[in-house]
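**Student:** my questions concern the predicted model and sequence given below.
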Amino acid sequence: MKIINASFFIKEDKREEFLSVVNPLIQATREEEGCVQYNLYESVEEANAFMMVEIWEDQNAIDGHNKSPLLLELFNKIPEFSSKKPIVRVSEMGE
């Protein structure tokens, strides 16, 4: 399995718009084949800092997800939403 942790740093005035784009993405992604977990968390220490924690069965599932129109919409809007560049980390889950 693969784990993706994506950190987003959202401008205060773009918070609601970010959430309006990301919430439908979360709901749809949870139904995708190969998605084990897809959750968004907000930091209690840093305002408007979010982390998407994703667990996927394999790279093929991620490749399919990366073609999702809702994900592509988020990717297109991230520069507008962000106060600094997102950080994405991908790792393998041990057996």
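**Tutor:** It's in. Model, not experiment: these values are computed from the prediction.
**Student:** rest of the way, CA atoms for contacts and neighbours
**Tutor:** Fine.
**Student:** which one's the longest strand in this protein?
**Tutor:** Identified as the longest strand of the chain according to DSSP state E is strand 82-92.
**Student:** counting by contacts, list what that one packs against.
**Tutor:** The helices and strands touching strand 82-92, judged by 3 or more C-alpha pairs under 8 Å, 6 or more residues apart in numbering; DSSP states H and E, are strand 2-10.
**Student:** neighbouring contacts of the strand it packs on?
**Tutor:** 18, 48-59, 81-93 (C-alpha atoms under 8 Å, 6 or more residues apart in numbering).
**Student:** alright, now check it against this:
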Amino acid sequence: MIHLQVHMHVKPEARQDFAEKAKALITSTQAEAGNISYALYEDVSSPGRFVMIEEWKDEQAIEQHNQTEHLTGFFAYARDVLTEPVNIHRF
């Protein structure tokens, strides 16, 4: 099992739209065979700081997820609203 924490910092004016688009990503991702859990949280003390907490069956599941249209489309959108590069921690 592999756990990921994906940290993202979003422009203030994009917070609501980002969260809505992330919800669609979450719904699609949770339907993937190798996904165990996938959830988004926003830092209550620092609005606009989000973390996606992910749990995957194995590396192959992550690789397949990384090629999906819903993920590539989400990050194509996110490039314009993030204030810094995405920071990924693997466990």
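**Tutor:** Cool, got the structure. Since this is a predicted model, take the numbers as computed values, not measurements.
**Student:** corresponding residues in structure 2 for stretch 25-33 of structure 1?
**Tutor:** The aligned range for stretch 25-33 of structure 1 in structure 2 is 25-33, by TM-score structural alignment.
**Student:** now that stretch, how far from the chain's geometric center?
**Tutor:** 11 Å (C-alpha atoms, centre = their mean, to the nearest Å).
**Student:** can you tell me which of the contacts of strand 2-10 of structure 1 are buried?
**Tutor:** In the contacts of strand 2-10 of structure 1, burial by neighbour count holds for 18, 48-57, 81-83, 86, counting by 16 or more other C-alpha atoms under 10 Å.
**Student:** pull the longest helix from structure 1.
**Tutor:** Looking across structure 1 with DSSP state H, the single longest helix is helix 15-29.
**Student:** how much does it stray from structure 2?
**Tutor:** Mean deviation of helix 15-29 of structure 1 from its aligned counterpart in structure 2 after superposition (mean C-alpha distance after the TM-score superposition for structure 1): 1.3 Å.
**Student:** I'd assumed residue 1 was in contact with residue 58 of structure 1.
**Tutor:** Yes: using C-alpha atoms under 8 Å, residue 58 of structure 1 is in contact with residue 1, at 5.3 Å.
**Student:** and for those two, which residues touch both?
**Tutor:** Joint contacts of residue 58 of structure 1 and residue 1 (C-alpha under 8 Å, 6+ apart) do not exist.
**Student:** on the three-state scheme, the residue nearest in space to the middle of structure 1 is what?
**Tutor:** Central residue of structure 1 (C-alpha atoms, centre = their mean): residue 52, 4.2 Å from the mean position. Under DSSP: H, G, I helix; E, B strand; the rest coil, the three-state class of residue 52 of structure 1 is strand.
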